[in-house]
Structure formats: C-alpha cells, structure tokens
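> coordinates only, sequence not included:
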C-alpha cells in the first residue's frame, strides 16, 4: 500500500487536514486484511474540494478470490450518478449495505459503505466493499444473461426489433446511442430537438455526434466506460453522461445523455449570493451589538452610581450573549446554524470570568451532546435564557460564599431539548421569582420557545430546568 500516494491524492484533490489524512492512513493499513476476510474489493473514497465528486485514494484486491476489477482505480473520480450510496454516506454519516452500484469498469456490484470519521465526528471519507453480484457456479449464467440484456437493449434502441420502446421516447434528457465510430444509431425526440436547437448543422441519423457537438470530442475519446462532465453550450449548462455498453473487450455501443442543468446552476448561484448576504447581515448585527457593548463598558469605566452599575452589567451581559450567537454562526461553514454546546460554553465562561473580578471563585462545567444545532432565531432566545440562569447563579447563589460550582446539563429527550442549570449555593428563595432576569426567562420560554420553565431547591443549591420542543428548525447532525 503506497501511503505517500494517499497523502499526495488527498493534498491535491481534497480539503482534508494532515490529521484527517493520518486517520485515513490508519484505515488504509487494514485494507488488505479486510479484502481477504470478506473476499471483496475494498476502497477508501474521499470528497473532492468542490464537493461534487469523490476520489479513490486507496484500494485493496482480495487474494482469496477473483478481483472485480482488472485495472487499478486509485486516483479515479467517483460520480454520484453511478455510486449514490457513497455520496449518501458522505452527506449523512449513515452506513449503506448491499446496494447496487456501477463500478469504474461498468460492472454491476453489491456495494456496502461505512463512514470514516475524524476525532470531532466529522465525515472525512468512506470505506467501501464491493462484491460481484454473480457467485461461483452461477457466474457464467448471470454474465450471459447480462450480455443478452445488453444486446437486446441495443437492438431496441437502434430499431432492430419490431416493437419500439416508449421509455427513451418520454424521458426529458436527450439520449443518443452511438457505435464505436461515434455515429448516431438512435436518438430520442428530446435529442433530436436538442440537435436542432443548439447543434451545428441539420441532424441526420448516421452522422458523427461530434459533428453537431464538437465540445464532447474529449469526452467520447476518454477511455473511461463511465463518465460525467459538465459543459457550457451557447450559454447553457449541460451535464453529459457517457455509458459504454459491453462485456470484456466487446463493445455494444455507447449512450451519451445530455441533461440541461442551467436552471439548477442558476439557483445554486442565487443560493450562494443569498448565503453571502445573510452572512454579511450576521456580521453587521454582531458588530453593532459589540459596539453597543463597548459603549456600555465605557460608561461603566467612566463611573456610575453603585445602584445603577449592576443594571448596566446585566444589560451588557445580555447583549454579549446575543452577540455570541452571531460569532458562532460566522465561525461555522453553515449560514444559520448554532451549536448549542458552544453557545452555552461561551456564555457560561464569560459570566464566570466576570464573577472572578468580584473575588469569587466560581467553577462551571458543561455536559451534553456535541453538534446539536439550532437555528439562529431560536438561538438568540436560548442565549438570553442561559445568560439569565447562569447570571442568577453567579449573582445570588454564592452571596455569602467565596467559591461555588455551577453545572449546565443539556440533552435531547424525544421531541424536546432539555437544559438544566444547577448550583451548589445557598438555595432558592421564592422571592427571586420577581426578579427581572427570571421574568425574561419566563417570557422567552413561553412566547419564543413554546416551552416549560421551572426553578426549585435541590438538596444543595438550586436546579433550574428548561424544556422546549424540537421542531423543523432544530436538527441533530
């Protein structure tokens, strides 16, 4: 196994870090054993930089049975159209078992895919196992059946049978079937219309396809049996698929399929522009909040009546908590998602740091699942609630104590997110219910989060409990 090649391919074609590549190499070491044990070809695929495709960075063929592949496939691109299971696993992190796929050499295999994860649970690649669907004694029979089906399909498409298949006639994609010389043997109505619309010249069956679409000459001359490319023709974007039919050294012809994806790409560009605008809005909101916070800090430093200072500090913390939401958004690749763990940790650390300036030694701990995401509009309400609850602990729980401990626990329970803020302070007093902070918590929970809030004494200290439902705006990675 050439580990240098793995590193070279990852560096050239992916956005993986050195740590990610090291993790990939740890998997690559085991590939020969996995291949022999399962009597299957195994591969490691990693997502490419642009995210549209994947690339094979390592492979191992079994020595305990015949390999599915004749040629090495390391360094070749993987297309979603032919291996959807790989891309499903890359996007979701969920394994897929015994799904049908087309190999790089055009064979049909049973494919199983499991994700390869980095230390932070991020998906960095997939481990793939492929077995030929034909087994032992039935191998020759199934290959003959596959060959007969391929020849029959070719005959239907080029009009050699008495009947005429309606399937290619009604599909929206422009479908051409060409021989080994590139001559058009068959084309469906969509293909005829496409040739008349943007092709160069008046189309006649038997002509060379490149005569009408010179831009695909390189695609047709490529030795790969399966190929997907995007090309621009007369200000339109087309996805072109090339599928060569055949078995072993015999070719029965090639499908060339044109799919107009101009509208799709325009929508993608619009989404990118909208995403940039949204991020710019988030950036400006964060800057404005930080400006307001800076003005409050300046006013506090200039001097305030002692009875007013505490209200300024509380307002400052509330503004800083809301700003934390937008700081987290801007540090993520997502446009509008906030990691609850990071949000709670950021707010808690800020408030405990403030307490240290008042000569109180307060420690805080956090417990909850990482990567539990919530949309920014809900995150602002959650930030204010968490700020008030932790600030309430810092302000009231340890009045006659020099040190204390706060624990913040959160979890997803069924259809709800539950957050607990627990302190080991002096205990809860019912009079505290009249404080502005708890009024803010009650209002946010009831009106913005449609949830439930309770606060009560514990064996030592106080427990504040917040529950709010998970709806379409809350997802877990």
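That came through, no problem. None of these values were measured; they are calculated from a predicted model.
> from here on, contacts and neighbour counts on C-alpha atoms
OK.
> can you pull out the helices in the stretch 251-400 of the chain?
262-302, 306-331, 340-356, 376-392 (DSSP state H, counting those that start in this stretch).
> and these, which is most packed in?
Of the helices of the stretch 251-400 of the chain, the one with the most neighbours on average (mean count of other C-alpha atoms under 10 Å) is helix 376-392, at a mean of 22.
> try this one next to it:
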C-alpha cells in the first residue's frame, strides 16, 4: 500500500523515488523522537513551485500534550509563517529556537529545524515544535557586566545602531550589544545569545575576516553581515549586522510602482479582449431593441465585474486581492444594474476567503458574473421569487466556487439562448484558470461549480 508520505511527495514535490523512500523512512523514526524530545515532530518538503513547503510526515508526543488538535499532514506551509523552516531550506543549516505560529490553531510555538540531505541534495527538513514559554533574558546584567570587563569593545558597541556580536576562538558568542539583542528577539529567537554557535546566527560560518558585506534574506528580515578581526581581548571576531529590511522593502515598492503601469496596460488589454469575446457571443441577441438593451446591460455588468478587482476594498497587499470581497462587489453591482422591481430575487455570497492575484480574480469575476447573469435571465420566469447563491471554498491550494439557484433548471443537452456565454465561461475556467467545470441542473434548480489553483 502506498503511504501518504509518498503520495504527497509525488503530487507536490519534484523528489525522485530514492529521495521519497528516504523521506518515508522518517515515519519509523519520528514517533520516538517526538516522545524523547517532548515535542511535535514533522518532516516538510519543498513544493515543486518553490513558493511553499508541505508537511509529509508527522508525529505527536505521547509524553506531553500536542500543539495540534488534528492532523496537519498534507498542509501547505507559507515561508512567512515559519522563518526557521525558511532559513534552513535557504541555507542548508540547522536553525535552533525560533518563534513561529502553529497552523491552523494559531498557537505560539518555538521551532528547531534540521536539514535532511540525500546524496548532498537538500530534500527536506526535520522540525521540532514546542509550546512557547516565557523567554529568559539573553544574559543577566551581572554576566554582561563581567563579560564587558574582559572586552575592549563594550563602551563603544552600546552606541552603535547596527547589531554587533563578538565570537571567541570556538566561534561562540562571547558578547553583544543591545541592538543585537533587539534584532534577534525581533527575528523570533528565544535562546540565550551568550554562548550561541555562530552557525545559528549567520548564514554560514565565515572562515576568514574579509571585511566584505554579505547579504542574506529570511522571511521577515534582509540582513547584511560583515566580519572584522578583533585585535585584542577575549573575542577573536566581531560580527556586524545591518538590518536592510526597511531599505529593501522601499526598493521593492519603488520597483512595483515602476512596473504597475505596464502591468495595468497588459491586464486592461486582456480584459477588454475577454469582454469583446463575451459580447460577440451574444451578438445574436441584437435582433430587436429590447435585446439590444439587454446586451448593453450585460456588457455594463461585465465591465463592472472587472472593476471589482481594482476596488481598494478588495486589495490586501501589493500583489493579492480578497476573492470573497470581489464576489461581494459583483453581487452589489448585479443588484444595481440588472435587478428590476419586477424581480424578487436575492443574491447571497458566503464562504472562506482566499487571497489571489489580480489576474486570477479577474478571470473568476468574469465567470461568476456570467453565471449570475444566466441565472437571472433563465432560472426565474417573470414574477418568480428565488435565490442565487455564490459559495467560495478555499482548500489551499485549490479553490472551488459554486453558483447555484433554486429556479426552473434546464436540459444541458439542449442548446438555448445564452448557452454560448455559458460555454465561453467554461472556456475561461479551463484555459485561464486551468480548472475543472461541472454543471448540475433539474426542476429544483441549477448548480455550476469550478475549481482553480489559488495563485
């Protein structure tokens, strides 16, 4: 029988059969580790896209309560949520004692991470997670004062804005300034800095003091490292760390602004082409004035569905929009443009939100708008009371949307006015969203569902 670990690795990663077999072997090891370490133990592997990791092995301790009420096997992990995992994957080194948040319980935990190699290739990480407890001081004032008496740098380093850590002959921290303490607390480290190995606080041990700056990125920090020799005293090397996070963030925002106009032009062109295709598919309705009016209203509502992805209320970051808010905007625009006093139809939006790219949201908005328009036109004869529902199911990474009504239904095998628009919406799902499409219809109503990758 194929294990869940192998199925997950085959579906979500680019690991070879031999590498997957090595990962599978951890299923026999980690239950004992969980009990011995009194911690939840997991193995994460990087997904094929490289934008996340996935939990492929798990073990809960029997000696202490677990941090999790249910299994998280198969859960996709975002780098921003687990900086220790991100660091070990990026650098291929162990990371000890970093704060994180357990998903989906949203509990504060402390992680330690060990890289897993197969024939010199990093294929996964072994993770220990314990509940976060009150963090002890990095070093007592008495210890700090004692160390300062042995080192010449103390009087100066206190007034340096950059983090300064001093390493002894064994590459262990033998002193640091307040900026270093603040930096590492902000990065989530919980252990004492004094005595910490250099390998746990910098990207890699620098064998010589070259004086050059070396930059490294983690989930929540961009740091610039520089080592310089210390000519006398207890310390052998001074590690100077400059936090570049704010500067790099500003540079990213400026780069985003420079490309925004190009992206907007490209997106507008694509959207107008889709609108032209949708309008062309309904051109047969222009046989009489009433049909012309209906076609114009339909086109207006499609344009409004596109503007829903540009509304400030739906924007959650520079690159992502709230899909649930986009659907709510479509509901509002539909009620404003297509509803008349003669129609007693309500439209409901519900579900778990998902954050997607604007391009993805645009395609989803066009499809949903088309489905709602079809329901308004054909599901309810004049004067009929009814309901249209729009449901969003976020499965991470697969989202699913269902548009349903409790109208009269239709026979799928028979063409009818509007069928071409429905077909074009299905084409958008298959070609733009790379999703699957299904239609169920009968005397009690119609349900149209489609899924797509949350991107």
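Received, thanks. Owing to the predicted nature of the structure, the values given are computational and were not obtained by experimental measurement.
> TM value for the aligned chains?
Once superposed, the chains reach a TM-score of 0.48 (TM-score structural alignment, normalised by the length of the second structure), with 280 aligned residues with a C-alpha RMSD of 5.3 Å.
> any chance of CSV for the helices of the stretch 251-400 of the first structure, columns distance to residue 85 of the first structure?
Output for the helices of the stretch 251-400 of the first structure, formatted as CSV (distance: least, C-alpha to C-alpha, whole Å):
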stretch, distance to residue 85 of the first structure
helix 262-302, 22
helix 306-331, 30
helix 340-356, 30
helix 376-392, 32
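> okay, buried residues for the helix or strand containing residue 197 of the first structure please.
Secondary structure assignment for residue 197 of the first structure, by DSSP states H and E: helix 189-198. Using 16 or more other C-alpha atoms under 10 Å as the test for burial, helix 189-198 of the first structure gives 189, 190, 191, 192, 194, 195.
> now for it, which elements pack on it?
Contacts defined by 3 or more C-alpha pairs under 8 Å, 6 or more residues apart in numbering; DSSP states H and E place helix 189-198 of the first structure against strand 174-178.
> the strand it packs on vs helix 189-198, what angle?
Between the axes of strand 174-178 of the first structure and helix 189-198, defined by axes from the mean of the first three to the mean of the last three C-alpha atoms, to 10 degrees, the angle is 100 degrees.
> list the contacts of strand 174-178 of the first structure.
When contacts are defined by C-alpha atoms under 8 Å, 6 or more residues apart in numbering, strand 174-178 of the first structure is touched by residues 157-158, 168, 184-192, 194, 209, 253-259.
> over to stretch 270-280 of the second structure?
Everything outside stretch 270-280 of the second structure that qualifies as a contact, by C-alpha under 8 Å, 6+ apart, is 295, 299, 302, 303, 306, 362, 421, 424.
> hmm, back to that, buried subset of the contacts of strand 174-178 of the first structure, written for ChimeraX?
In ChimeraX, selecting the buried portion of those, with burial taken from 16+ other C-alpha under 10 Å, looks like this:
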select :157,168,184,185,186,187,188,189,190,191,192,194,209,253,254,255,256,257,258
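> ok, back up a step: among the contacts of stretch 270-280 of the second structure, which are in strands?
Applying DSSP state E to these, no entry is found in strands.
> element containing residue 223 of the second structure?
strand 222-229.
> return the list of helices and strands in contact with that strand.
Right, strand 222-229 of the second structure is packed against strand 213-217, strand 237-243, helix 245-281 by 3+ C-alpha pairs under 8 Å, 6+ apart.
> on that earlier part again, for residue 58 of the first structure, state which of the buried residues of helix 189-198 of the first structure is nearest.
When those are compared for distance to residue 58 of the first structure (C-alpha to C-alpha), residue 191 wins out at 38.5 Å.
> and the residue lying closest to the closest one once chain neighbours are set aside, how far from residue 197 of the first structure?
Leaving aside its chain neighbours, residue 191 of the first structure sits nearest to residue 174 (3.9 Å; criterion: C-alpha to C-alpha, 6 or more residues apart in numbering). With the distance defined as C-alpha to C-alpha, to the nearest Å, residue 174 of the first structure ends up 12 Å from residue 197 of the first structure.
> again, but for residue 262 of the first structure
Distance, residue 262 of the first structure to residue 197 of the first structure, using C-alpha to C-alpha: 15 Å.
> equivalent analysis for residue 250 of the first structure, please.
Here the criterion is C-alpha to C-alpha. By it, residue 250 of the first structure lies 34 Å from residue 197 of the first structure.
> check residue 273 of the first structure too.
Going from residue 273 of the first structure to residue 197 of the first structure by C-alpha to C-alpha gives 31 Å.
> what do you get for residue 123 of the first structure?
From residue 123 of the first structure to residue 197 of the first structure the distance is 43 Å (C-alpha to C-alpha).
> ok, now residue 115 of the first structure?
In this view, residue 115 of the first structure and residue 197 of the first structure are 44 Å apart by C-alpha to C-alpha.
> repeat for residue 367 of the first structure
Distance, residue 367 of the first structure to residue 197 of the first structure, using C-alpha to C-alpha: 62 Å.
> ok, now residue 90 of the first structure?
For residue 90 of the first structure, the distance to residue 197 of the first structure - C-alpha to C-alpha - is 38 Å.
> OK, contacts around the closest residue to residue 392 of the first structure other than its chain neighbours?
Computed as C-alpha to C-alpha, 6+ apart, the closest residue to residue 392 of the first structure that is not its neighbour in sequence is residue 437, at 7.3 Å. Counting by C-alpha under 8 Å, 6+ apart, residue 437 of the first structure makes contact with 388, 389, 392.
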